[in-house]
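> no FASTA, just this:
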């Protein structure tokens, strides 16, 4: 490991597909990190992204793994190879920031965490949207008692599916994808930030259609199989108290994204869409005068600097230099995966399933965390 002691932390990226634009846009605006290399199996794609964003080195995956100036590598590959690529990054002596989920099964994901721990390296796991001002401001409001004691949450993610915009969406309906494994990490991560670790889950699942068609791009009209449940209704129980009911569906003509509502003894807080970094936060108070039917709705001012993907990596980079824990840890990512796989198992067996993993206290970003400041 060749981590420098001062100046911007060197970052490499493996995977130059759709989501790399979001990472590159924001990472290039953070003074405390510097993107040095991009690699992809399709080297021309990596080189095009490097030219677009002014990254000095681009080519194959080995180029990124072997670059001595790269301290952290961002894994933007498809879920089925997340662990394989992350293990290669650890073997190269680099810290890992991986897109969600950390893997697609428990054993291989635990193997990654064990390898990283043995090597003295860190694993960070998306989504870092929940570290944005939206969820973090709401989390602080709940922690200071603005809604009293949190009792239960309701979340909903429903629409007709990513094939209407993604040029190659088949992997999103394969094992490791679907509305649960693709979008579930955002909602489960937000709930764990509020309520703490999950104790058990129950679920019902269905498959709206056994096949789907690509709607856009060069593959438009091409049919592909659906390998996972495309709708799941979920009940969640948390270790420290509290419950949640959640819907994940790509079978709905009606689009309803980003519904996260936490109900407490003294109010209900509406949290912004956990797939985004910010948004409106409101608290609705109970009626105190039953003769007045209009409820009090309070706008909660959003605290912090609004940026985008790469925020969690930045926290990890600063934490490495400071010698403190980062927030979006591999253990957090593993607990989210364990919860999601338990939901799949609950849907398959029509029973409650205990989530075996757990977590300690989940950290928060301070309100004055400034991604655009040069601190290193």
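Now that the structure is in, tell me what you want to look at. In this text the structure is predicted, and so the values were computed from the model without any measurement.

> switch to C-alpha atoms for all contacts and neighbour counts from now on
OK.

> let me know the secondary structure of residue 298.
With DSSP: H, G, I helix; E, B strand; the rest coil as the basis, residue 298 sits in strand.

> dump the residue contacts of it.
Contacts here follow C-alpha atoms under 8 Å, 6 or more residues apart in numbering; on that basis residue 298 touches 282, 283, 284.

> in strands only, show me those residues.
Members of the contacts of residue 298 lying in strands (criterion: DSSP state E): 282, 283, 284.

> Three-state assignment for the residue nearest the centre of the chain, please.
Central residue of the chain (C-alpha atoms, centre = their mean): residue 127, 1.7 Å from the mean position. With three-state DSSP as the basis, the three-state label of residue 127 is coil.

> for residue 12, same thing?
Applying three-state DSSP: residue 12 is strand.

> coming back round to it: and the contacts of residue 298 as a markdown table, adding neighbour count and distance to residue 202?
Compiled in a markdown table, the contacts of residue 298 are given as follows (neighbours: other C-alpha atoms under 10 Å; distance: C-alpha to C-alpha, whole Å):
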| residue | neighbour count | distance to residue 202 |
| --- | --- | --- |
| 282 | 18 | 29 |
| 283 | 23 | 29 |
| 284 | 17 | 29 |
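
> adding distance to residue 370, write those out as a markdown table.
Below are these laid out as a markdown table (distance: C-alpha to C-alpha, whole Å):
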| residue | distance to residue 370 |
| --- | --- |
| 282 | 24 |
| 283 | 26 |
| 284 | 30 |
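
> of these, closest to residue 158?
Nearest to residue 158, judged by C-alpha to C-alpha, of the contacts of residue 298 is residue 282 at 21.8 Å.

> pretty sure that closest one sits against residue 267.
No. With contact defined as C-alpha atoms under 8 Å, residue 282 and residue 267 do not form a contacting pair (10.0 Å).

> put this beside the first:
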């Protein structure tokens, strides 16, 4: 199968994981990396033996079919629109945009131009999450009833070298970490119908404790503790908690409840992890992973799936429709908190098709 040319814009922290994982997928041909800071692009290009280019060069390169947008969240839509204007499909880091309105603008522009958009996270395609999905689809836990989704930590200023953007508009625990959890829940249950929630900002500034900005104070412009409920179209109701204000907790990332059993789903920020199943009347038992991509960090499998989908003219799984739906759900928690009522979700997305076949050897995933 003819390889698909990839241009990467944004050479920050996450770009290394993408470039390393892309080597696992023969269909991907990295034609160059670029960044507003060209020195960063050169450094990343040298590390991974790919060309360093200027941003405009990637947009103009006819061999580049997909722009992978790894910029900061507030630049996702602006870069995505430029990619579409250049006739390129685009795949963005999460979230799709910093608000639903601009995410919708990107989605509408792609449809008008007959181009595809996709977005992270693609961790739901990992072996742990596909195994959990198969257990649900086989009816093992009975009728889905609900679940819990929990991410809580003291804040990213502990470890990130430049954490200020996590506390700007477009940041916060919901838009930063929520995409992993909500995307995986849509993978497991289908689309969300309604949202209720509360969002608070306990501190108006944070102190960085990581290097090189240790001791610097940064302002907080977004809620940093969000709690809520998601009512799914299939009838399940899931509690969610996302926080940068919790010193520690004992919740697992994802628990799924059904009338006949309970499922422990791995951390949706990772591809693998332990899947545990409790059947009614029994005890939790570990489950063997029955799907590939549970043994490492395959951050870019969504790009590879998009590339295969372009070549075979089929839907891709980490799609713009999915990312836009998740973005609307995340924004709805803040809207519900502000207005004091539940919020109906206007977008609808189909559950992504399960990943039934390996992409490692270049075969199509059907």
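That came in fine, so what should we check first? For clarity, every value in this text was computed on a predicted model and none was experimentally measured.

> overall similarity of the pair, as a TM-score.
Taking TM-score structural alignment, normalised by the length of the second structure as the basis, the two superposed chains have a TM-score of 0.95; 361 aligned residues with a C-alpha RMSD of 1.4 Å.

> what about the strands in the stretch 101-250 of the second structure?
117-119, 144-152, 192-200, 205-207, 217-219, 225-232, 237-243 (DSSP state E, counting those that start in this stretch).

> out of those, deepest packed?
Highest mean neighbour count among those (mean count of other C-alpha atoms under 10 Å): strand 117-119, with a mean of 28.

> what range does that strand cover in the first structure?
On the first structure, the counterpart of strand 117-119 of the second structure by TM-score structural alignment is residues 123-125.

> any idea how far residue 45 of the first structure is from residue 175 of the first structure?
26 Å (C-alpha to C-alpha, to the nearest Å).

> pull the longest helix from the first structure.
Taking DSSP state H as the assignment, the helix of the first structure that covers the most residues is helix 330-349.

> which residues are in contact with that helix?
Contacts made with helix 330-349 of the first structure from outside it, assessed by C-alpha under 8 Å, 6+ apart, are listed as 100-106, 109-110, 113, 122-126, 180-181, 184-185, 188-189, 197-198, 200-205, 232, 234, 352-359.

> now with 7 Å, please.
Helix 330-349 of the first structure has contacts (C-alpha atoms under 7 Å, 6 or more residues apart in numbering) with 101-102, 106, 109, 113, 123-125, 180-181, 185, 188-189, 198, 201-205, 352-353, 355, 357-359.

> what's that helix aligned against in the second structure?
For helix 330-349 of the first structure, the aligned range in the second structure is residues 320-339, judged by TM-score structural alignment.

> how big is the offset of that stretch relative to the first structure?
Between stretch 320-339 of the second structure and its aligned partner residues in the first structure, the average distance after superposition works out to 0.7 Å, using mean C-alpha distance after the TM-score superposition for the first structure.

> next, the buried residues of that stretch.
Residues of stretch 320-339 of the second structure classed as buried by neighbour count (16 or more other C-alpha atoms under 10 Å): 320-337.

> what does residue 79 of the second structure correspond to in the first structure?
Residue correspondence, TM-score structural alignment: residue 79 of the second structure in this structure matches residue 85 in the first structure.

> how about the closest residue to its match other than its chain neighbours, what does it touch?
Setting aside the residues directly before and after it, residue 85 of the first structure is nearest to residue 75 in space (C-alpha to C-alpha, 6 or more residues apart in numbering), at 7.1 Å. Listed by C-alpha under 7 Å, 6+ apart, the contact set of residue 75 of the first structure reads 13, 14, 15, 86, 97, 98, 99.

> which residues does the closest residue to the fourth one other than its chain neighbours contact?
Sequence neighbours aside, residue 96 is the residue nearest to residue 86 of the first structure in space, at 6.3 Å (criterion: C-alpha to C-alpha, 6+ apart). By C-alpha under 7 Å, 6+ apart, residue 96 of the first structure lies in contact with 72, 73, 74, 86, 89, 122, 123, 124.

> now the match of residue 79 of the second structure: how far from residue 186 of the first structure?
According to C-alpha to C-alpha, residue 85 of the first structure stands 22 Å off from residue 186 of the first structure.

> comparing those two, which residue is more hemmed in?
Neighbours were counted for residue 85 of the first structure and for residue 186 using other C-alpha atoms under 10 Å; residue 186 has more, 23 against 20.

> mind listing the helices for the second structure?
Along the second structure, the segments classed as helices by DSSP H run 15-22, 38-48, 55-60, 76-85, 100-113, 127-137, 172-189, 301-312, 320-339.

> trace the second one over to the first structure and give me the residue numbers.
The reference is to helix 38-48 of the second structure. Counting by TM-score structural alignment, helix 38-48 of the second structure sits on residues 43-53 of the first structure.

> residue 4 is in contact with residue 307 of the second structure, correct?
Yes. Distance between residue 307 of the second structure and residue 4: 6.1 Å, which falls inside the contact criterion (C-alpha atoms under 7 Å).

> how about stretch 18-33 of the first structure: buried residues?
Neighbour counts over stretch 18-33 of the first structure (16+ other C-alpha under 10 Å) mark 20, 23, 24, 26, 27, 28, 30, 31, 32, 33 as buried.

> my bad, should have said stretch 133-150 of the first structure
Buried residues in stretch 133-150 of the first structure, counting neighbours by 16+ other C-alpha under 10 Å, are found at 133-142, 146-150.

> of the helices of the second structure, which is nearest residue 292 of the second structure?
Each of the helices of the second structure was scored for nearness to residue 292 of the second structure using C-alpha to C-alpha, and the closest is helix 127-137 (4.9 Å).

> so for the aligned partner of residue 348 of the second structure in the first structure, what's the nearest residue that isn't a sequence neighbour?
Following TM-score structural alignment, the counterpart assigned to residue 348 of the second structure within the first structure is residue 358. Nearest non-adjacent residue to residue 358 of the first structure, counting by C-alpha to C-alpha, 6+ apart: residue 197, 5.7 Å away.

> now residue 192 of the second structure
Leaving out its chain neighbours, the residue that sits closest to residue 192 of the second structure by C-alpha to C-alpha, 6+ apart is residue 232, at 4.1 Å.

> how about residue 187 of the second structure?
residue 351 (5.5 Å).
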